[in-house]
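S.K.: Here is the input, now give the coordinates:
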Amino acid sequence: MTDTATGGTGAASRNRDSALTRFLRATEIDSRILGMIGALVAIWVGFDIYSGMLRPSDGLFGGTFLTARNIWTLLVQTSSIAVMATGMVLVIVMRHIDLSVGSILAFVAVVIGSLQVFWLPQLGLPIGHPLIWVIALVCALALGGSIGAIHGALIAYAGIPAFIVTLGGLIFWRGASWAVIRGETVAPMDKTFKLIGGGISGTTPGSIGATASWGIAFLICAGIVAGLLYGRKQRRKFEFPLRPVWAETFLAVTGCVLVLGATYVINRYYWPTGVVNRWAEQNNVTVPEEGLDISFGYALPVLIALGVGIVMTFLATKTRFGRYIYATGGNPEAAELAGINTKRLTVWVFALMGTLAGISACISAARLDAASNALGLFDELYTIAAAVIGGTSLAGGLGTIYGAILGALVMQSLQSGMTLLNFESAYKDMVVGGVLVFAVWLDQMYRRRLK
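M.R.: Alright, predicted model coming up:
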């Protein structure tokens, strides 16, 4: 009887395992992504339950974490790291590392901050001029890209290891940012530039409102369906194996439900009462006694991060540039023998990383409405951690953009939750370090299983 029961249990376990394996194979979902999603859900639910024990609120489980306001803030806080993590994926895929992105962010931020507050007004552009934010944004992209290109040239043509070049960059650009403003804080930023960080300038929020948010959500859903249909058409054209119809349907429905659900939650976060009253007074609108609910909708930095993610995904998966990067990371010697100019490719990848750091500098400075040499401190570690947690292998040749963005959300969720619960800074750093080591260990275990 015991043998029979044991055998039946083992057979049932094998059937369950085979069902999960068949599901993953049919949908082509990376098991590590499922693990990250599971971890993210556990983090969110755990923080909400625990915060509910301390301070009951209107969260999903009675806490303060899973509220519309906190989720909106969490996404805004994630945007800066998420943007840089998309570039770090390509750097690591090529078997390099960039330790300087946080310092580049700080240097670019203090330069464009000084540009807005001091230099442009001295050149005749008064504070509030409509061109100031445009000039600051262009300068940020150009400066960040130039610094990245210098690093890439030193690595590719001077033969200096990326670790040493970017470690030197971490120290050099942090010092340069202090030299620009002598340790002071530059503030405030241009009113239009401030919107890039998602803040409110007067009665103008750095977000798009409920109607536009729903429009973008439905557009993304249409893009998901169109992408699946196009992919199926291409597979049939080149006689590649097709996913089952049920798998395609599952991916489409799941993707759309997640997008629409996130949009619903985001649109539940409303303007503060004081801002609503000022807006109503300026526009001659009567506010009813029960108040007027005006939704923030998606914040501009979140849309910027989403746009960067889409562009970087296309660049990595649909262009020759992206294929060359993965080929070089997989086998540099074979890539050179195949005619790929790996040195020039290295320069371009680091220039792209620097440009993304420039974008993140704009988001960070605009969100804080200030720039200082302390901005972006430890961001290089959070960016690397986000990429590694998202499935990018430190051995090179393997990594996804969407995984890095999800990794950034996991990292920021941990930090935001611990801040919400008043954890000491030392414990937050310990958790981040532990998660990074654990993620690398999981990556090694995954690669061993593939061999």
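S.K.: drop to CA atoms for contacts and neighbour counts, all remaining ones
M.R.: Will do.
S.K.: wait, what's in contact with the most centrally placed residue in the chain?
M.R.: For the chain, the residue nearest the mean C-alpha position is Ala82 (1.6 Å; Cα atoms, centre = their mean). Listed by Cα atoms under 8 Å, 6 or more residues apart in numbering, the contact partners of Ala82 are 305, 383, 386, 404-405, 408-409.
S.K.: Show me which of these are buried.
M.R.: Neighbour-count burial (16 or more other Cα atoms under 10 Å) applied to those gives 305, 383, 386, 404-405, 408-409.
S.K.: So which of these belong to helices?
M.R.: 305, 383, 386, 404-405, 408-409 (DSSP state H).
S.K.: so, if you compare those residues, which one comes nearest to Gln444?
M.R.: Ala386 (16.3 Å; Cα to Cα).
S.K.: here's the other one to compare against:
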Amino acid sequence: MEAGRVTDLEVKPGAGKRKVSFQFDMRAYSMIGALIVIWVFFAIMNETFLTPRNLSNLFLQMSVTSVLAIGMVLVIVSGQIDLSIGSLVGLTGGVAAVLNVWFHWSAIPVIIATIILGALIGLWQGWWVAYRAVPAFIVTLGGMLIFRGILTGMTDSQTVAPLTVDFKAIGQGYILPWFGYAMAAVGVLIMAFLTIRQRQARIKYGFEVAGMGLTSVKLIGYTVLIMGFAYVMNQYQGIPIPIIIVIVLALVFTFIAKNTVFGRQVYAIGGNTEAAVLSGINSKKRILFVFVLCNTLAAVAGLILTARVNAATVGAGNMYELDAIAACVIGGTSLMGGIGTIPGALIGGLVMASLDNGMSIMNIDSFWQLIVKGSILIIAVWFDIYSRSQKKLG
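M.R.: You can find the predicted model right below:
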């Protein structure tokens, strides 16, 4: 039996039970292990790290990066890159603040207008990449400069604040504790239903499935995590609204990536573009839509950031594109394309946010934070390249 595999499996009734191999994502488990080590280390160094208040702040800090990483996963998986999303966060957040503060728009019209703006910018950038064959690196690098310049000119380098109460709720609001528990319970029930349904479907068609013992352990583990998260958040002020947005987006985009024709085609394009085109996939249209989705999520991130800090500034979103790329790569997304998951990117984002938060509460100088994050990014990319070379040798 190969190392790193689990054998508690069974197959379709009537075919008889047999020992088979079930492979799990070692990269994901290693990142979870690294996250636990980071949390234990900072908890030992500073007793306030694992308090409900700090954990709530930690998840709030990771919300913007997580939203960006969700969109960036699809871009990288398709074999592209987007260096403009940090500036786009600043621009869309600035537009939202201007509409809210200077033109007195209420929150709903501001949200709609900002999201439409993000989608249109994604359409523009995607058109250059997909239909004019300009490398994504160049298009988005130009976009990074253009969007920052528009933001600076539009606001005349001024801070736009304060926002209205209904707008601030997007980034500063919390849901009521009882509602948080209710949402967690519903999430557990849906997870259990989908897991059992998927298992039964695989048995029906003769595919290998994990044994009920292993499945039950996983369901219990996920239940403890979900309800534990709700409990810890409710010990402070409740689950933050930005985290609810992250969870919803993560579920939607995980479904898109794993259960739709579009998602499978994006992975195929990133894995082997020529083969994908020869198989009849319209790669240009898919790449265009990937940029639309990514930039739309950048607009959502811009709304969350602006609402959370109660202002729009010319420096908002600066270098956020690197945090998003780092979160994806740390979470197992390959810069070569074709490999990556939304949950992995969220784990990567949580690792980055944990390092930032832990080093901040320890009063470590900001330059050390940059050094550590940059070093981790290099190591993560090296690990991806090393893993690929080992697979080829194997």
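S.K.: before we move on, the earlier item: please identify the residue in the second structure that aligns with the residue nearest to the centre of the first structure.
M.R.: Applying TM-score structural alignment, one finds that Ala82 of the first structure aligns to Ser66 in the second structure.
S.K.: May I see the buried residues of stretch 232-251 of the first structure?
M.R.: Under 16+ other Cα under 10 Å, the buried positions of stretch 232-251 of the first structure are 232, 247-248, 251.
S.K.: Report the aligned residue range of the second structure for that stretch.
M.R.: On the basis of TM-score structural alignment, stretch 232-251 of the first structure is assigned to residues 199-218 in the second structure.
S.K.: Now do the matching stretch: distance from first to last residue.
M.R.: Chord length of stretch 199-218 of the second structure, first to last residue, is 13 Å (Cα to Cα, to the nearest Å).
S.K.: one step back: just the closest of the ones in helices among the buried ones among the contacts of Ala82 of the first structure to Arg268 of the first structure, please.
M.R.: For these, the minimum distance to Arg268 of the first structure (Cα to Cα) is 20.1 Å, reached by Leu409.
S.K.: Please name the nearest non-neighbouring residue to that closest one.
M.R.: With sequence-adjacent residues excluded and distances taken as Cα to Cα, 6 or more residues apart in numbering, Leu409 of the first structure is closest to Thr78, at 5.9 Å.
S.K.: Quick one: map Lys428 of the first structure onto the second structure.
M.R.: Lys428 of the first structure maps onto Gln369 in the second structure, by TM-score structural alignment.
S.K.: quick one, what contacts that match?
M.R.: Taking Cα under 8 Å, 6+ apart, we find Gln369 of the second structure in contact with 355-356, 359.
S.K.: Pull out the buried members of the residues you listed.
M.R.: 355-356, 359.
S.K.: Map Asn341 of the first structure onto the second structure.
M.R.: By TM-score structural alignment, Asn341 of the first structure lines up with Asn282.
S.K.: now Thr7 of the second structure, nearest residue through space, not along the chain?
M.R.: Per Cα to Cα, 6+ apart, closest to Thr7 of the second structure is Ser21, 5.2 Å.
S.K.: count of neighbours near that neighbour?
M.R.: 17 (other Cα atoms under 10 Å).
S.K.: where's it relative to Met212 of the second structure, distance?
M.R.: 15 Å.
S.K.: Check Gln235 of the second structure too.
M.R.: 34 Å.
S.K.: what's the helix or strand for the aligned partner of Ile147 of the first structure in the second structure?
M.R.: The alignment partner of Ile147 of the first structure in the second structure, by TM-score structural alignment, is Ile121. Counting by DSSP states H and E, the element that carries Ile121 of the second structure is helix 107-131.
S.K.: Can you give me the buried ones in that helix?
M.R.: 107, 110-111, 114-130.
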